[in-house]
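Chemist: need a 3D model of the sequence below.
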Amino acid sequence: MTALQERPTSTPAPAVERPGVARTALVLGGFVAIGPLTIDMYLPALPTITRELETTSAAVQLTLTGTLIGLALGQLVLGPVSDAIGRKRPLLAGTALHVLASLLVIVAPNLAVLGALRVLQGVGTAAGAVIAIAIVRDLYDGRAAATMLSRLFLVLGAAPVLAPTIGGEMLRFTSWRGIFAFLAVYGVLMIVVGARLLPETLPPERRQSSGVSGTLRGYRGLFHDRAYVGLVLVAGLTMAGLFSYVSGSAFVYQGEFGLDEQQFGLLFGAGAFWLIGATQLNPVLLRRWSPQQLLVAGTVAGAVAGIALVVLAATGTGGLWAVAGSLWAVLFACGLALPNAPALALSRHGEAAGTAAALLGAVQFGVGALVSPVVGLLGNDAVAIGTVVVAALVLAIVVLVVVVRPWELPVPDDDVVPAAAH
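Modeler: Purely as a prediction, here's the structure:
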């Protein structure tokens, strides 16, 4: 299926229950939020965990890497499973696994056990990450999908705003282990909400239950789509810019500039404001420009902001606020690119949205897993973050030009209708 085309009218998809836009955004947003909450709530405690477990900052960052690895691997499995048995059951089961892992983290005796349980947490979190995206593709196409994804990226922006702040405030009266108790309670709440309010969006007639061999064939088919592969790589490289900030910011703000845990949470949240702003500006900009144009603009602007960050940090110009401002510019640029790359990629494979979303998410979080230790190896400072941002986004620009060739992709119509109505 070519990019952003509607399904053929000769073979209409069976009607499915389509909830209201607001309810869809709220419920799916709640599940999507599990990921950033799991990743970000314990960030203010990373220096404390380093001291308590008598290890190094680079070693503690591997617990973040483990979560991202679990997210990547879990999506590769859960995406095809949701194509085979429907969306709702694997979504709730994965969230239950996340709850179990969160409870076990509370009693983790050392860094090795903590790291292993963080991988398990990531696998469970993958359900919300990949299946929510697949549900969007079940219900919407083209610009409508990009708009709904922008709403979900509002959650991905708001959750990091709240997560370190909540985590920092919780550390006033509990240890870092109490943060994982909170995550377990939140997971239970989402299971109840999902069971009651979320309909099944993939009817039996549209499911693909072809077993392991069929799943592998599905992935092989995706790799044969040059533009899809390129868009997935661009999404992953853009996410690398975001995760370089996530993995290194605690050490930059607290180590380089001497902020405490609560101050870090507030400044980290202020940065996420710019990510939110860009994702919510995206639907407005889509009225005038295509997703392809916004994707190109976001990656180029992010690379320029990353270069500014490296120069300012390396020369010591402007201090804390120069570094923070450059980081916020990077986040704003990533916010423009992030909703459009997945929307363009998934619109090419609506017939296997779960598998397509799984590969997309696996690459995004797999790249994030690689970025976290790289920032640590480069020194866990602002120059290290900027270096990773520049490398990732310059490479994304190269992939756009050489592989994706956005000028060759068809521009979506303004009035693309929800997929479930076709």
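Chemist: can we go C-alpha only for contacts and neighbour counts from here?
Modeler: OK.
Chemist: tell me where the stretch 151-300 of the chain has helices.
Modeler: Taking DSSP state H, counting those that start in this stretch as the test, the helices found in the stretch 151-300 of the chain are 176-197, 211-223, 226-251, 261-285, 291-315.
Chemist: Thr55: which of those is closest?
Modeler: helix 226-251 (14.7 Å; C-alpha to C-alpha).
Chemist: other SSEs contacting that closest one?
Modeler: If you count contacts as 3 or more C-alpha pairs under 8 Å, 6 or more residues apart in numbering; DSSP states H and E, helix 226-251 packs onto helix 211-223, helix 319-337, helix 340-346, helix 353-377, helix 382-399.
Chemist: can I get those helices in a markdown table with distance to Thr50 and mean neighbour count?
Modeler: Formatted as a markdown table, these follow (distance: least, C-alpha to C-alpha, whole Å; neighbours: other C-alpha atoms under 10 Å):
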| stretch | distance to Thr50 | mean neighbour count |
| --- | --- | --- |
| helix 211-223 | 39 | 14 |
| helix 319-337 | 24 | 24 |
| helix 340-346 | 36 | 27 |
| helix 353-377 | 13 | 26 |
| helix 382-399 | 20 | 24 |
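Chemist: export the ones you listed to CSV and tack on distance to Phe182?
Modeler: Formatted as CSV, those follow (distance: least, C-alpha to C-alpha, whole Å):
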stretch, distance to Phe182
helix 211-223, 36
helix 319-337, 27
helix 340-346, 30
helix 353-377, 23
helix 382-399, 29
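Chemist: mind checking which of these is nearest Leu162?
Modeler: helix 319-337 (16.1 Å).
Chemist: for that closest one, name the packing helices and strands.
Modeler: Helix 319-337 is packed against helix 226-251, helix 261-285, helix 291-315, with contacts defined by 3+ C-alpha pairs under 8 Å, 6+ apart.
Chemist: ok and that helix relative to helix 261-285, angle-wise?
Modeler: 40 degrees (axes from the mean of the first three to the mean of the last three C-alpha atoms, to 10 degrees).
Chemist: gap between the closest residue to Val185 other than its chain neighbours and Leu43?
Modeler: For Val185, ignoring the flanking residues on the chain, the nearest one in space by C-alpha to C-alpha, 6 or more residues apart in numbering is Val99 at 7.5 Å. Counting by C-alpha to C-alpha, to the nearest Å, the gap from Val99 to Leu43 is 19 Å.
Chemist: and this one, so I can compare the two:
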Amino acid sequence: MVIKSETNSLDIKILLILAFFIFVSAAAMDVYIPAIPSIQEAFHTNQENMQITLSIFVLILGLGQLFSGSISDQVGRKKVLIFSGCCFILGSISCALSHSIQMLIVARIIEAVGSCGITVVTFAIARDLFDGKSLSSAYSLINCGLGLSPLIAPIIGGYLTRWFGWRSTFSFVSILGVVLLLFAVFTVKETLVNAKKISIKTLVTGYYQVLCNHDFVSYSVFSIVGMSVFFAFFSVSPFIIIKELEIPEYEFGFYYFLVGIFFICGSYATSKLAQVFSNYILALLGVIGTIFSGMIMLFLYLFYKESIISFIFPSVAAVFSCALMLASGTGGAMMPFKEQAGSATALLGALQFLICAIVGYWIMSCEQQELIYYLSLSIISLGSFALFVALVMKSFSNERDRLIKIK
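Modeler: Here you go, the predicted structure:
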């Protein structure tokens, strides 16, 4: 991988590698989901402890980005990527060898440390290489790796569990980590031009400066809402599809496949539309689509018989819409930053995953027999908040233009 030239055009080879990195990071969350019942039975533990293995991963993924982003700004992208890859492999192997739920949780923490570093460095590399509209297009194509994980990882995990047992799911992730590490060592070259030594005071000041940027705060809301809607579906769908709708466990991965297809379509559509429309317009389209999807899901739940079709149909519409928000929101939030790309990416990622963890925890704490109802309310509420922010942004922009004309 080399630094992009001034033409700033998209390099498919680079983007495929970065998308693979994101896929590997996301697969650590997706591939073991079908194995959760088997793990629960093997360790003789309860559902709450199994939920911790997912929640702790998301929390570490969010908090860890605050440090890995700034570190990558100091020592470079490649070193952090290699270290993160090693942690990822170590954590995955430890998960496969776990003999208790406590050991599995600790191993998931190590795995999450590696995953968060991989995620931050991947998007920071993209920010180093691309700019302008090409940056939004690059983020959209990289996010296809995120959509590809729920597309195929649960299916792979289901069959691995059925044929070889639950430990094979973590062994598979370990192999992906080894491939990633080989790319990091032999293919990826350093993309950070000017590395800087950063003190804790400078780090805090840098995060404060990022948070004071109006565009970052505004567009990050779209990105966070898009990610939260996707994660909300991810968290509750196994319980809805398997328990409420009584779909066999080995089949539910195919419904993830369908959802992943629409997420990829949304990301790809954003990459093309970003060449014509602004990030604001694309985010607004995603917001409107999300709200309507949540309303349709709620209407079908309240007035029609509960079925897999009535659940999946509005879900894929919501996921498509949140892909629009996620890509355009991330592109808009990162646009003002070049030297602080790692720190800005880390802060955005931390906010995304922390809010995702809160949303997921809230939904899972609700009545288990009415998860579709609470999921639809969450989608509508998140979308409505994003719409409010979009309207405030428009009002602020109009007022700023008016003041400029007066001056």
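Chemist: tell me how many other residues surround Gly248 of the first structure.
Modeler: Gly248 of the first structure: 25 surrounding residues under other C-alpha atoms under 10 Å.
Chemist: mind listing what the most centrally placed residue in the second structure touches?
Modeler: Geometric centre of the second structure, nearest residue: Met227, 5.7 Å, by C-alpha atoms, centre = their mean. Counting by C-alpha atoms under 8 Å, 6 or more residues apart in numbering, Met227 of the second structure touches 322, 326, 352-353, 356.
Chemist: just put those in JSON lines and tack on distance to Ile296 of the second structure.
Modeler: Below are the contacts of Met227 of the second structure laid out as JSON lines (distance: C-alpha to C-alpha, whole Å):
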{"residue": "Cys322", "distance to Ile296 of the second structure": "15"}
{"residue": "Leu326", "distance to Ile296 of the second structure": "21"}
{"residue": "Gln352", "distance to Ile296 of the second structure": "25"}
{"residue": "Phe353", "distance to Ile296 of the second structure": "26"}
{"residue": "Cys356", "distance to Ile296 of the second structure": "22"}
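Chemist: widest-spaced pair of the residues you listed?
Modeler: That would be Cys322 and Phe353, which, of these, are the farthest apart (C-alpha to C-alpha) at 14.9 Å.
Chemist: thinking again about what came up before, among the contacts of Met227 of the second structure, which one sits closest to Val392 of the second structure?
Modeler: Nearest to Val392 of the second structure, judged by C-alpha to C-alpha, of the contacts of Met227 of the second structure is Leu326 at 18.9 Å.
Chemist: ok, the closest one touching Ser223?
Modeler: Yes - shown here, Leu326 of the second structure and Ser223 form a contact pair, counting by C-alpha atoms under 8 Å, at 4.2 Å.
Chemist: compare the two and say which is more crowded by neighbours.
Modeler: Neighbour totals were compared for Leu326 of the second structure and Ser223, and Leu326 leads with 33 against 28 (other C-alpha under 10 Å).
Chemist: in the first structure, what residue corresponds to the more buried one?
Modeler: In the first structure, Leu326 of the second structure lines up with Leu338, judged by TM-score structural alignment.
Chemist: circling back to that earlier point, which of the helices and strands packed on helix 319-337 of the first structure sits most buried?
Modeler: Ranked by mean neighbour count under mean count of other C-alpha atoms under 10 Å, these are led by helix 226-251, which reaches a mean of 26.
Chemist: so which bit of the second structure is that helix matched to?
Modeler: Helix 226-251 of the first structure corresponds to residues 214-239 of the second structure when matched by TM-score structural alignment.
Chemist: give me the distance from that stretch to the chain's centre.
Modeler: Relative to the centre of its chain, stretch 214-239 of the second structure is centred 8 Å away, using C-alpha atoms, centre = their mean, to the nearest Å.
Chemist: list the contacts for Glu169 of the first structure?
Modeler: Neighbour list for Glu169 of the first structure: Gln262 [criterion: C-alpha under 8 Å, 6+ apart].
Chemist: that one matches what in the second structure?
Modeler: Per TM-score structural alignment, Glu169 of the first structure is aligned with Tyr159.
Chemist: and if you look at Leu294 of the first structure?
Modeler: Using TM-score structural alignment, Leu294 of the first structure sits opposite Leu282 in the second structure.
Chemist: do I have it right that its match meets Ser271?
Modeler: No - between Leu282 of the second structure and Ser271 there is no contact under C-alpha under 8 Å: 10.3 Å.
Chemist: redo the helices of the stretch 151-300 of the first structure as a markdown table? Include distance to Gly79 of the first structure.
Modeler: Output for those, formatted as a markdown table (distance: least, C-alpha to C-alpha, whole Å):
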| stretch | distance to Gly79 of the first structure |
| --- | --- |
| helix 176-197 | 18 |
| helix 211-223 | 10 |
| helix 226-251 | 15 |
| helix 261-285 | 24 |
| helix 291-315 | 24 |
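Chemist: for Gly70 of the first structure, find the nearest of those.
Modeler: helix 226-251 (15.2 Å).
Chemist: returning to what we had before: ok, which of the helices and strands packed on helix 226-251 of the first structure comes nearest Gly70 of the first structure?
Modeler: Across those, closest to Gly70 of the first structure is helix 353-377 (C-alpha to C-alpha), at 8.7 Å.
Chemist: mean deviation, that closest one versus the second structure?
Modeler: Here the mean offset of helix 353-377 of the first structure against the second structure after fitting is 1.0 Å, by mean C-alpha distance after the TM-score superposition for the first structure.
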